[in-house]
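*Asks:* Sequence plus the predicted model coming up.
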Amino acid sequence: MATNAGASGGSPDPRPGAVGEAGRDALGGVRIADFSRVLAGPYATMLLADLGADVVKVERPGTGDETRQWRPPADENGTSTYFLGVNRNKRSVALDLADEAGRERARSLIAESDVVVENFRPGTMERLGLGYSDLRARHPRLVYCSISGFGAAEGAAIPGYDLLVQAMGGLMSVTGESDGEPMKAGVAVVDVITGLHAALGIMAALRHRDVTGEGQRVEVTLLGSLLSAMVNQASGYAVAGVVPGRMGNAHPSIAPYETFPTADRPLAIAVGNDGQFAALAAVLGRPDLAEDDRFRTNPDRVAHRTELRELLTARLTTAGADHWSAVLLASGVPAGPVNTMDEAFAFAERIGVPGIVTLPASTGSGSSSQVAHPITLDASPARYRMAPPGLGEHTAEVFPPE
């Protein structure tokens, strides 16, 4: 039975080895043939897998997803933590797509799937006979998501690496100190944003299919995702022709909205309105600043940010970041210390935000610790069914011997 004919809710998926349960899981009964690797695609499919989709990850025999080799760091079995971070709740099959037998297996997997996700260089799936135009006549309900760096036209020849997109898409031009070099973000943030957009596009296409019975192609690019995610900076250019530059941790339109030194470590202060500024001034023992013509309104503070920063720093350096964070938050002023990774997880645990979860063991990993899914659903929550798979761990399960 081809599931791109539509899965019905309320009962477990009848296909062999399916892991999501329709009715219990938000995406139970949805199967995804996942040909993506590295980050944007795998992150998208992991989010969908957490919500119940049965994701079958197609990997190259012998090497698999490139990120399996991206280490250190690694777990106790030597498995890359990069790979482990975006591949839970998936089954892995090893298929050689350069071989006709491998392509035939891929076609059989697609025939039993609702969604295809791929992030090969544009044109690759078409050359393999696995492009959307090759499949849509036979599988009209199929949702086909293609992820690329710069699109399938003139940008097709540019490799879609996050660093290149951060550079060429403008993010690095606004990241870093004003008198320093352009800097990338500390994580592959463009890949992550693109993965989120891909997951959203897939969900929209599935909803459209539920209503109309028709599948469609979903196309997401890293460049387009970044330009959208640049929000106020991109809008400033699109609307007013303003080309922004680097400002360190300061904000082009709000002040004070940056990090400040304290007696021990940096403190982030995010004042969004005049009332918060008045509260900040009072806590710092300088209530007069809220009545100073240089700082009375946000536009005033932006125009005089250098003087304001000097005045605030003089007070903030008299105590530590934790002290100021506590007293400022108590007064309604958004503020917090710049945490390290371990401190960030400890903070999340302390305030009840899910941080690290434990998964069942797998041959693909000696470690079962994972970062929690970020979305809470009270009726059909994310579930952690399987640790990231070993390369080809489920090939015989998905393609049982005849």
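*Replies:* Alright, I've got the coordinates.
*Asks:* Going by C-alpha atoms from here, please, whenever you check contacts or count neighbours.
*Replies:* Fine.
*Asks:* gap between Glu104 and Leu135?
*Replies:* As judged by C-alpha to C-alpha, to the nearest Å, Glu104 and Leu135 stand 13 Å apart.
*Asks:* And for Ala387?
*Replies:* In terms of C-alpha to C-alpha, Ala387 sits 31 Å off from Leu135.
*Asks:* Tell me which of those two has more neighbours.
*Replies:* Taking neighbours as other C-alpha atoms under 10 Å, Ala387 and Leu135 compare with Ala387 leading, 26 against 16.
*Asks:* how about the more buried one, what does it touch?
*Replies:* Each residue near Ala387 by C-alpha atoms under 8 Å, 6 or more residues apart in numbering is listed here: 87-90, 359-362, 364-365, 368.
*Asks:* Turn these into a markdown table, including secondary structure, distance to Leu223 and neighbour count.
*Replies:* As requested, the contacts of Ala387 are exported to a markdown table (DSSP: H, G, I helix; E, B strand; the rest coil; distance: C-alpha to C-alpha, whole Å; neighbours: other C-alpha atoms under 10 Å):
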| residue | secondary structure | distance to Leu223 | neighbour count |
| --- | --- | --- | --- |
| Asn87 | coil | 24 | 26 |
| Arg88 | coil | 27 | 26 |
| Asn89 | coil | 28 | 28 |
| Lys90 | strand | 27 | 26 |
| Leu359 | coil | 34 | 18 |
| Pro360 | coil | 37 | 12 |
| Ala361 | coil | 37 | 16 |
| Ser362 | strand | 35 | 16 |
| Gly364 | coil | 33 | 20 |
| Ser365 | strand | 33 | 21 |
| Ser368 | coil | 34 | 19 |
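*Asks:* adding another structure so you can compare the two:
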Amino acid sequence: MNPSLQEGALAGLRVLDLSRVLAGPWAGQLLADLGADVIKIERPRTGDDTRAWGPPWLAGADGEPTGESAYYLAANRNKRSVTIDLGQPEGQALIRRLVEKADVLIENFKVGGLAQYGLDYASLIEVNPRLVYCSITGFGQTGPYAARAGYDFLMQGMGGLMSLTGRADGSAGEGPVKVGVALTDIMTGLYATVAIQAALAHRERTDKGQHIDLALLDVQIACLANQAANYLIGGVVPGRMGNAHPSIVPYEDFPTADGYMIIAVGNDGQFARCCEALGKPEWGRDERFSRNPQRVEHRATLIALMRDVTPTRTTSEWIGIMEAAGVPCGPVNTIDKVFADEHVRSREMRIEMAHPLSQTMPLVANPIRLSESPVQYRHVPPTLGAHTDEVLDAWLDLSGAKVETLRSNGVI
């Protein structure tokens, strides 16, 4: 079957995305990529905060900035934009009517922020008992911090990630460092997508919707993974180790003649082959290094020995040698080199879409590969309010005259 004619896995699902910035929009984009009809509800005139988070801006056909920021474009593909003023009673009424037709609502207002408009979960579940209502906040709906605003950077610090990221105390450049992308927001968006689909599966069995309470801080703590387990089980607070791994050696970056490479040895067999590749087979027989627990114990000695050898060849030379020996090894790429990589190109991780304000625009592809219901790139990230008329007509059967009255009154 022609992929362009196939429906997405979530075709028929209707989602109202009232969220802004990244965590909520990321979940909405993923649902949209999988085939859901995601309606992005935005403030008239200004829209999502990230629309103003530039430069860089998408360039128009004339080469001039269009006013569409790269940040906004990264998280809003495949959606349709509808502008509604939630501060007006008529706007609130429109949302309630849309909720009657919707399966899912995503929002990231402060706790209680939508109650003043009658758009909180308790109010909307009366309108549509089957609604899956996903709330994303910094600290959750309960607890002493619930009323606080939360941002990704704050959560990376409060949630422990920055205590693990950066150079070790006593080394050059020591100190906590955040991850270079808003990772907590992204992970929260992924958890939200999983939770929404779980709630929909539950609804299939019970015919009841439910409220999803997702907190950025909770997600960040959950994603500490083995580091949290190391503390809870071992009782030792892990610290910053730069690019090293707390439980595996060698598993970090090494200098080469022209830059850096990563060697990621996952077992003793790989280590023995790594030693052969480095021209030091005796290290693989050394009782200090032959097994991983001993390598962890003698980490400093082994890493110093390896760092004496790795600068003797270029990164590409070492990668060729290590690959031939079956040792996981790779470069530390800048983003331009990521998209130039032959494997990344073969996986088509960069896509091009036509945009109404530009000739084409590049985007990062969705990494999910489904054999029977592949991701379809149906809509570019929408311009503000681009679909207001068509959605109000299709979902609510509002006539052109009624829509124009709403527009003249500033409701849409």
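*Replies:* Everything's here; your move. As the structure is a computational prediction, the values presented were derived from the model and not from experiment.
*Asks:* quick one on the thing from earlier: and for Glu104 and Leu135 of the first structure, which residues touch both?
*Replies:* With C-alpha under 8 Å, 6+ apart as the test, Glu104 of the first structure and Leu135 reach no residue in common.
*Asks:* In this structure Val398 of the first structure contacts Val93, no?
*Replies:* Yes - Val398 of the first structure lies in contact with Val93 (C-alpha atoms under 8 Å); the separation is 7.4 Å.
*Asks:* Counting neighbours, go ahead and name the busier of these two.
*Replies:* Between Val398 of the first structure and Val93, Val93 has the larger neighbour count (other C-alpha under 10 Å), namely 24 against 18.
*Asks:* what about the more buried one, which SS state?
*Replies:* strand (DSSP: H, G, I helix; E, B strand; the rest coil).
*Asks:* So what does Thr193 of the second structure match up with in the first structure?
*Replies:* Using TM-score structural alignment, the equivalent of Thr193 of the second structure in the first structure is Ala199.
*Asks:* I meant Ala272 of the second structure, not that one.
*Replies:* For Ala272 of the second structure, the residue aligned by TM-score structural alignment is Ala278.
*Asks:* Now do the SS call for the aligned partner of Pro244 of the first structure in the second structure.
*Replies:* Aligning on TM-score structural alignment places Pro244 of the first structure opposite Pro238 in the second structure. Secondary structure state of Pro238 of the second structure, per three-state DSSP, is coil.
*Asks:* Run through the strands of the second structure in chain order.
*Replies:* 14-17, 37-42, 57-59, 65-69, 79-83, 104-107, 132-137, 210-215, 251-255, 260-264, 329-331, 350-355, 358-364 (DSSP state E).
*Asks:* related to what we said a few turns ago, how about the residue nearest to the match of Ala272 of the second structure when sequence neighbours are not counted, what does it touch?
*Replies:* Using C-alpha to C-alpha, 6 or more residues apart in numbering and skipping the chain neighbours, the partner closest in space to Ala278 of the first structure is Ala290 (5.1 Å). Neighbouring residues of Ala290 of the first structure by C-alpha under 8 Å, 6+ apart: 274, 277-278, 281, 296.
*Asks:* What lines up with Ala290 of the first structure in the second structure?
*Replies:* Checking TM-score structural alignment: Ala290 of the first structure goes with Gly284.
*Asks:* what's the answer for Ala268 of the first structure, then?
*Replies:* Counting by TM-score structural alignment, Ala268 of the first structure lines up with Ile262 in the second structure.
*Asks:* residues contacting its match?
*Replies:* Ile262 of the second structure neighbours (C-alpha under 8 Å, 6+ apart): 251-254, 329-332.
*Asks:* again, 7 Å this time
*Replies:* By C-alpha atoms under 7 Å, 6 or more residues apart in numbering, Ile262 of the second structure lies in contact with 252-254, 329-332.
*Asks:* now do Ala281 of the first structure
*Replies:* So Ala281 of the first structure contacts 287, 289-290 (C-alpha under 7 Å, 6+ apart).
*Asks:* Ok, Pro331 of the second structure next?
*Replies:* 260-262, 315.
*Asks:* For these, give me TSV that also has distance to Asp48 of the second structure.
*Replies:* Formatted as TSV, the contacts of Pro331 of the second structure follow (distance: C-alpha to C-alpha, whole Å):
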residue	distance to Asp48 of the second structure
Tyr260	39
Met261	40
Ile262	39
Thr315	43
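*Asks:* pretty sure Leu329 of the first structure contacts Ala335?
*Replies:* Yes - at 6.2 Å, Leu329 of the first structure and Ala335 qualify as touching, with contact defined as C-alpha atoms under 7 Å.
*Asks:* Tell me which of these two has more neighbours.
*Replies:* Between Leu329 of the first structure and Ala335, Ala335 has the larger neighbour count (other C-alpha under 10 Å), namely 24 against 13.
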